[in-house]
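K.L.:
Dropping a prediction and its sequence here:
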Amino acid sequence: MSTESGVRLVPEDALPAGALPESTLPESASATLVRFRDGVQARLSGRWVAAHAPAVEAAAGQIAGAAREGGRVQIDLSGLARLDTLGAWVLERTRAEIEAAGRAVDYAGALPEHRILLREVAYRETAPAGARRRAGPLDAVAALGAGVRRLGREVVAWVGFLGETVAACLRVLARPRSFRGAALVNQMEQIAFRGAPIIMLIAFLVGCIVTQQGIIQLQRFGAQSYVVNMIGILTLRELGVLLTAIMVAGRSGSAFTAEIGSMRMREEVDALRVMGLDPIEILIVPRILALMLALPLLAFLADLAALAGGALTSLLYGGMSIDAFLSRLQTAVSYRHAAIGLIKAPFMALIIGVIATSEGFAVEGSAESLGRHVTASVVKSIFMVIVLDGVFAIFFAAIDL
């Protein structure tokens, strides 16, 4: 008896076990069901591929229907002309359905490539979606707690990564010839030389804006000359280094994450380890050292640019000459204010470098993962830089500086 799906049902004595029909293999997917005392054997033939999807589905349905009559089910793949992902998935789905009905199923005559394909597309039952419930106040508290716990784990991971970096720096100090000076110079060029124009421009504009708003507000009290004190202290202690760190985190930190993440995706980091090289020494140490050297320089240039913007705005809006601005600036600020701002720069650079490079090493083998970690690198770096600036502000206030 034959069916339109290409499935033929023959009695046990029509074909000996393991024998194929004498006719040539058909192009379309087909199966021969042979009944035995303890079950049924499905002998597949033809091309179980996507091009013959209707025949594949029909044949698989007939196999599942024959299995309902009880006994063991064996699927013989020795007569297959071709098997692709769709055919393998349909077979796995049929196997899962038969097993769910309490029948034993096994494959026979499968080539090694067939077994690999069947294993890779193994059918898995998806869990049904639970009933959606409304979020309550406790859910918000639980989400906050989970976020804090996740942040704690990330901080611990950053500290561990920092420890690996410090150990790599000590190894470089013990073997100075292994230090990659060319990589350090290249990173200094990318961070400091190429980043200086945009950072100085932004600092100049921010200095102009802050000074202009300060003059407008202080004019109400006839104290517009005190805008020099405001812009001088604010720029040297906080604004210059904070703007620089945020810009460096967005520009250079994201570049670090993208570069190292791309190397992870192309398995170049694993290749370095196979070659006997330490990726921390090769990739991380030059970048973090370059950041720690470049950020104070950029912060100093940002201070000068912001003060220049303040001087120009004071001239245009407040009628204060450049000489008067500089004279009052000398009495309003001292080296102490500039030192407080510049002291923060290496620590902010270290935080940016550790977060950016650790996020790069966490990238997996997809573009989605790369984009996610680049975004996380920038957000976490800016957040931690602001937190560190607040810690320094509290510390300097406590020691009366």
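P.N.:
All right, it came through fine.

K.L.:
okay, CA-based contacts and neighbour counts for the rest of this
P.N.:
Noted.

K.L.:
ok, residue 130 - how many residues close by?
P.N.:
Residue 130 has 6 neighbouring residues, counting by other C-alpha atoms under 10 Å.

K.L.:
Could you list which residues are in contact with it?
P.N.:
Residues counted as contacts of residue 130 (C-alpha atoms under 8 Å, 6 or more residues apart in numbering): none.

K.L.:
What's the separation between it and residue 141?
P.N.:
Taking C-alpha to C-alpha, to the nearest Å as the measure, residue 130 falls 22 Å from residue 141.

K.L.:
go on, residue 180?
P.N.:
Residue 180 is 48 Å from residue 141, by C-alpha to C-alpha.

K.L.:
take a look at this one as well, against the first:
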Amino acid sequence: MAGIEAMNSGPAITVEEHGGDVLLVVSGRWTAPHAAEVERLAAMILEATRGGGSVRIDLAAVERLDTLGAWVLDRTRHELGDRGQPADFVGARPEHQTLLDEIAYRGFQEPTRVKTSRVVDFLADVGRAVVDAGKDFVRGVSFLGEVMVALFAVLINPRRFRFPALVHQLEFIAFRGVPIIALISFLVGAIVAQQGIFQLQRFGATPFVVDLIGILVLRELAVLLTSIMIAGRSGSAFTAEIGSMKMREEVDALRVMGLDPVQVLIVPRILALIVSLPLLTFLSMMSALLGGGLVSWFYGGISPEIFLARLQGAIALSTFLVGIIKAPFMALVIGLIASLEGLAVQGSAESLGRQVTSSVVKSIFMVIVVDGLFAMFFAAINY
């Protein structure tokens, strides 16, 4: 029999051999204040039991055991097992056994790295992106169905609709969005006019800049500018608001109270977008035409009377309607994506930032896709 112990009621170990097997009687306090002694005794256990058979570690005499002591003892047991000496704990108190079970020492091994080709990795990334895009499309269609069901329920029972929320969103989207939409559209119209005059005057065709501004602004530019600005301004705000509510479990609280989050949160926002975007698109058209007219007057020598007369000859009602017709559909796309990304927020600020970024990027991308689809449609029907 050999005894190994420390001073001041510290950790101690007694080593007993029985027919080739080893019994380790652990006693004392195996706690953090005695960390140095605990580590020294653990190393001595490995030396004292070298060449023996199976090992039993008796913990009945342990006075105190904390996380550090339990972890070192469990690590030592694993190290004995790794060198071919099965080791087990015996006689542990229930609280000590619970601590040993929870500590569950595991060795830290470097994961094996699988060598792959860069081409394979690139193709895998492309495939993963395609699959994710498909999943997003399916989620979007499913969410559109939920919104339509909620809207139908509101139409059946109008008392369930939150009109104050709709008015609040109209103020936020339409009224407060007027300055930035008008300013951006005015500047873009002025820039298009200046560049058009600069290029057309080489061919003596400066008056045709009016046709360029009128058709481009009314059919494409105004609705695109407005939709992109709304996606970056209001769409990101929707995602952040709904995402914050999701993080604080307010969406779950609505469900617990028997309210449908789609009816309460989503429907008023999407309806406000559908109403606001055509109005802001009209304002954008007028602002861009004003900016183009002023630049044509000062830079190209085209007076306002000539500008208006030529504009009337260049455009028709269909030119104006093409831009206005696109606006509600783009508003629906922006509202769906912003709301869906907000509901996808998890419980961290990082997730919120990621979903807001994703909302803006996807909204702008889908706005351009929808505009391209409408362009092909109107060209096919010669409208």
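P.N.:
That came through, no problem. Fair warning: this is a prediction, and the values are worked out from it, not measured in the lab.

K.L.:
Aligned counterpart of residue 391 of the first structure in the second structure, please.
P.N.:
Aligning on TM-score structural alignment places residue 391 of the first structure opposite residue 373 in the second structure.

K.L.:
Report the mean deviation for the host helix or strand of its match after fitting onto the first structure.
P.N.:
Element membership for residue 373 of the second structure (DSSP states H and E) is helix 349-380. Compared with the first structure after fitting, helix 349-380 of the second structure deviates on average by 0.6 Å (mean C-alpha distance after the TM-score superposition for the first structure).

K.L.:
Tell me the buried residues in that helix?
P.N.:
351-353, 355-364, 366-368, 370-371, 374-375 (16 or more other C-alpha atoms under 10 Å).

K.L.:
and the match of residue 391 of the first structure, what is it in contact with?
P.N.:
Per C-alpha under 8 Å, 6+ apart, neighbours of residue 373 of the second structure: none.

K.L.:
What is the burial count for the nearest residue to residue 269 of the first structure once chain neighbours are set aside?
P.N.:
Among residues not flanking residue 269 of the first structure along the chain, residue 263 sits closest, at 6.0 Å (C-alpha to C-alpha, 6 or more residues apart in numbering). Neighbour count of residue 263 of the first structure, defined by other C-alpha under 10 Å: 18.

K.L.:
same thing with residue 71 of the second structure?
P.N.:
The tally of other residues near residue 71 of the second structure (other C-alpha under 10 Å) stands at 20.

K.L.:
Out of residue 180 and residue 141 of the first structure, name the residue with the larger neighbour count.
P.N.:
Applying other C-alpha under 10 Å to residue 180 of the first structure and residue 141 shows that residue 180 carries more neighbours, namely 15 against 11.

K.L.:
Tell me which residue of the second structure matches up with the more buried one.
P.N.:
By TM-score structural alignment, residue 180 of the first structure lines up with residue 162.

K.L.:
Return the distance of its match relative to residue 339 of the second structure.
P.N.:
Distance from residue 162 of the second structure to residue 339 of the second structure, by C-alpha to C-alpha: 17 Å.

K.L.:
just checking, what packs against the lengthiest helix in the first structure?
P.N.:
Criterion DSSP state H: the longest helix present in the first structure is helix 137-174. On a contact count with 3 or more C-alpha pairs under 8 Å, 6 or more residues apart in numbering; DSSP states H and E, helix 137-174 of the first structure meets helix 285-317, helix 335-361.

K.L.:
how about the residue nearest to residue 269 of the first structure, what's its partner in the second structure?
P.N.:
Under the alignment (TM-score structural alignment), residue 263 of the first structure maps onto residue 245.

K.L.:
Need the three-state assignment for its match.
P.N.:
Under DSSP: H, G, I helix; E, B strand; the rest coil, the three-state class of residue 245 of the second structure is helix.

K.L.:
how far away is the residue nearest to residue 269 of the first structure from residue 362 of the first structure?
P.N.:
From residue 263 of the first structure over to residue 362 of the first structure (counting by C-alpha to C-alpha), the distance is 11 Å.

K.L.:
same question, residue 203 of the first structure
P.N.:
In terms of C-alpha to C-alpha, residue 203 of the first structure sits 33 Å off from residue 362 of the first structure.

K.L.:
Contact partners for residue 103 of the second structure?
P.N.:
Here residue 103 of the second structure is in contact with 67, 70, 71, 74 (C-alpha under 8 Å, 6+ apart).

K.L.:
For those residues, which ChimeraX command selects only the ones that are buried?
P.N.:
The buried subset of those, as determined by 16+ other C-alpha under 10 Å, is captured in ChimeraX by this line:
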select :67,70,71,74
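
K.L.:
Out of the contacts of residue 103 of the second structure, which comes closest to residue 130 of the second structure?
P.N.:
Among those, residue 71 lies closest to residue 130 of the second structure (C-alpha to C-alpha), at 46.3 Å.

K.L.:
now the closest one: how far from residue 96 of the second structure?
P.N.:
From residue 71 of the second structure to residue 96 of the second structure the distance is 11 Å (C-alpha to C-alpha).

K.L.:
returning to what we had before: the helix holding residue 373 of the second structure to helix 317-343, inter-axis angle?
P.N.:
Relative orientation of helix 349-380 of the second structure versus helix 317-343 (axes from the mean of the first three to the mean of the last three C-alpha atoms, to 10 degrees): 160 degrees.

K.L.:
Tell me which stretches of the stretch 51-200 of the first structure form helices.
P.N.:
53-67, 85-100, 112-120, 137-174, 181-188, 196-218 (DSSP state H, counting those that start in this stretch).

K.L.:
Which position in the first structure pairs with residue 297 of the second structure?
P.N.:
Per TM-score structural alignment, residue 297 of the second structure is aligned with residue 315.

K.L.:
wait, what's in contact with that match?
P.N.:
321, 322.

K.L.:
Same question for residue 12 of the second structure.
P.N.:
Residue 12 of the second structure neighbours (C-alpha under 8 Å, 6+ apart): 3, 4, 5, 6, 26, 27, 28, 29, 41.
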